[in-house]
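**Q** no sequence for this one, just the structure:
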């Protein structure tokens, strides 16, 4: 049986593909429209189908031709401020298209679904670290679009008999330790990506959005999870479902937070370079702090992170930026 990875040419999806191949899964199929992904990041043994996840005829054909039993759904829009400015675009990309995809998966007899969700479903949590059973209360369209998809998947699973694992990501960062993939979009908004670009002279400065939050240094506090660890969590989730495990919704984080200003200092130290930091007003939709209560995925799935080290995560991001620069000069 084969695994279908939507958005598999993107940042997190490509690391999922690598993790599957590293774990011995030989039949991996990717659907990606390449709007933010890159075909060159995929190994040659992976089947890439360029198309939209909402194209039900395409999805059904891929499922039938490859004998797909697991759908790992990563394709999405992910920028919080953009979701505030363009909510309808986010509900289309993250909710409407997910509905179409799941309907096609049900029609094709897919047995298991892994869904890429987000800590943004928690909004401004009253409890930190945030447990999975905290009532979801997203404060931006991005989080709401993902929560709606969670509800759809859970309801469809009950009605149609497939099992699922929903993984709520905290802040994903870093790159493949072997240098095979990383965050490749030049206009990405993730803090560590932007900070490494500033350190390497690809940006004139870095903005810190808000320094008046109720946190120790006034800047936002986040739980940064290394991208290969996150991909491994998905592999563990697939093994759980294929062995008959029950459906679950789980956090993916380390359970420790770093502020924006702390991360900037680590990037400056690891790169050995200073860069301009500008203080800017808060962005709409940003919670003050969000850190995972991350014991459940360890206890229930046996997931064990291997890259829980901010210095190492930043070093990976810097190395990937340098490799991108070399690639762009070719």
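**A** Cool, got the structure. All of these numbers come straight from a predicted model, not from anything done at the bench.

**Q** C-alpha from now on. contacts and neighbour counts both.
**A** Noted.

**Q** tell me the SS of residue 37?
**A** coil (DSSP: H, G, I helix; E, B strand; the rest coil).

**Q** Wait, residue 237 touches residue 114, no?
**A** Yes - at 7.5 Å, residue 237 and residue 114 qualify as touching, with contact defined as CA atoms under 8 Å.

**Q** who's more crowded, these two?
**A** Taking neighbours as other CA atoms under 10 Å, residue 237 and residue 114 compare with residue 237 leading, 28 against 25.

**Q** how far away is that one from residue 16?
**A** 12 Å (CA to CA, to the nearest Å).

**Q** go on, residue 113?
**A** Taken as CA to CA, the span from residue 113 to residue 16 is 14 Å.

**Q** again, but for residue 263
**A** From residue 263 to residue 16 the distance is 25 Å (CA to CA).

**Q** what about these two, which has more around it?
**A** residue 16 (27 against 20).

**Q** Please compare the first structure with the one that follows:
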């Protein structure tokens, strides 16, 4: 099968490409505008086209040239704060870009679509852990773009026969077991890379935003799902689509999560470096606990996390960051 990975030079897309490239059943084509992605993250021998999903002519050319059998989309912008400050940019990139991609699929008779959604669509739900059937209530433009696309996909199945899987998760983290590729965002906003920057001497301390929550140590609890486990879920979702020809949505979660202090302590143990923390005021809108369970993915897809401890996740991230202190610019 020919798989078109949109955003395949980005963090999650590049790990998916790495996993798919080890299986002879797939031929991979990557498109990426490189606004956030990195050419160095793409495995050797994989077809790459620099293109933006908002460029209809480029999409038409690529679909005509390569004739993909399935499409996976990782092109979405991902910062909640950015989306609040510039919602129109987020709706254009995330929603309009996906619409153009779906239009190209329909024009070129491509049936299967895997969408990298987000558990952020559930908002500040009181249902913890979040189940596959929790009612979405997005509270940011970013989350709303993800939920909007999920609704567009449902209507598109009804109108055009498109089959899709939506995968919803919170914090993608960690790095490939080889240490060759990992997380490199500019600016970096994710907790684990920020903590490891302290271990690398690139920042003096890590901020903890509130230590008086009703959790085991007073700090927020969050889900952390290893990027390779997320990649594996996408492959299993594709297999499911081909086998069952049915659309579905799945949560990818740990069901338990980890506190901020637990992540920091894991990093101290893994790196052997002191990691000073500074407790600051709570951030507005931060729930005490945000975790999801993944019963449906486990039962239907047969998905199971390989990296099921915070120590294994942090260790993989450290393997990348200690040899790529400045990301791919090393």
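**A** Right, received. Where do you want to start? Predicted model, so just to flag it, every value in this text is computed and none were measured.

**Q** TM-score for the pair, please.
**A** The pair, once superposed, lands on a TM-score of 0.95 when counted by TM-score structural alignment, normalised by the length of the first structure; 330 aligned residues with a CA RMSD of 1.8 Å.

**Q** now the helix or strand containing residue 15 of the second structure: which residue numbers in the first structure?
**A** Using DSSP states H and E, the element containing residue 15 of the second structure is helix 11-20. Per TM-score structural alignment, the counterpart of helix 11-20 of the second structure in the first structure is residues 11-20.

**Q** which one is residue 280 of the second structure nearest to, not counting chain neighbours?
**A** residue 209 (4.9 Å; CA to CA, 6 or more residues apart in numbering).

**Q** now the longest helix seen in the second structure: how far from the chain's centre is it?
**A** Counting residues, the longest helix found in the second structure (DSSP state H) is helix 141-160. Distance, stretch centre to chain centre, for helix 141-160 of the second structure: 17 Å (CA atoms, centre = their mean, to the nearest Å).

**Q** and that helix, which residues are buried?
**A** Under the neighbour-count criterion of 16 or more other CA atoms under 10 Å, helix 141-160 of the second structure has 141-150, 152-154, 156 buried.

**Q** With the first structure overlaid, how far apart is the helix holding residue 15 of the second structure on average?
**A** In the superposition against the first structure, helix 11-20 of the second structure averages 0.6 Å from its aligned positions (mean CA distance after the TM-score superposition for the first structure).

**Q** Summarise which helices and strands that helix is packed against.
**A** Secondary-structure packing of helix 11-20 of the second structure (3 or more CA pairs under 8 Å, 6 or more residues apart in numbering; DSSP states H and E): strand 2-6, helix 227-244.

**Q** related to what we said a few turns ago, give me the stretch of the first structure that the longest helix of the second structure matches.
**A** The aligned range for helix 141-160 of the second structure is 141-160, by TM-score structural alignment.

**Q** hmm, who's touching that stretch?
**A** Contact partners of stretch 141-160 of the first structure, identified using CA atoms under 8 Å, 6 or more residues apart in numbering, comprise 77-80, 83-84, 87, 90-91, 94-95, 98-99, 102, 106, 115, 117-123, 136, 138, 162-164, 166.

**Q** So what does residue 81 of the first structure match up with in the second structure?
**A** Structural correspondence for residue 81 of the first structure with respect to the second structure (TM-score structural alignment): residue 81.

**Q** So what's the residue count around residue 239 of the first structure?
**A** Residue 239 of the first structure: 12 surrounding residues under other CA under 10 Å.

**Q** same deal with the one 10 residues further on?
**A** Burial measure for residue 249 of the first structure: 19 neighbouring residues, criterion other CA under 10 Å.

**Q** quick one: it from residue 185 of the first structure, how far?
**A** When distance is defined by CA to CA, residue 249 of the first structure is 29 Å away from residue 185 of the first structure.

**Q** One more: residue 21 of the first structure?
**A** 23 Å.

**Q** follow-up on the earlier one: can you go through the contacts of stretch 141-160 of the first structure and name the buried ones?
**A** Buried by 16+ other CA under 10 Å: 77-78, 80, 83-84, 87, 90-91, 94-95, 98-99, 102, 106, 115, 117-123, 136, 138, 162-164, 166, out of these.

**Q** Mind jotting down where the helices sit in the stretch 51-200 of the first structure?
**A** 56-66, 80-85, 87-91, 97-107, 141-160, 191-199 (DSSP state H, counting those that start in this stretch).

**Q** Quick one, which of these gets closest to residue 299 of the first structure.
**A** Among the helices of the stretch 51-200 of the first structure, helix 141-160 comes nearest to residue 299 of the first structure, with 22.0 Å by CA to CA.

**Q** quick revisit: and residue 233 of the first structure, which of the helices of the stretch 51-200 of the first structure is closest to it?
**A** Ranking the helices of the stretch 51-200 of the first structure by their distance to residue 233 of the first structure (criterion: CA to CA) puts helix 141-160 first, at 17.8 Å.

**Q** mean deviation (superposed) between that closest one and the second structure, please.
**A** Averaged out, helix 141-160 of the first structure is 1.0 Å away (mean CA distance after the TM-score superposition for the first structure).

**Q** Alright, I will stop here.
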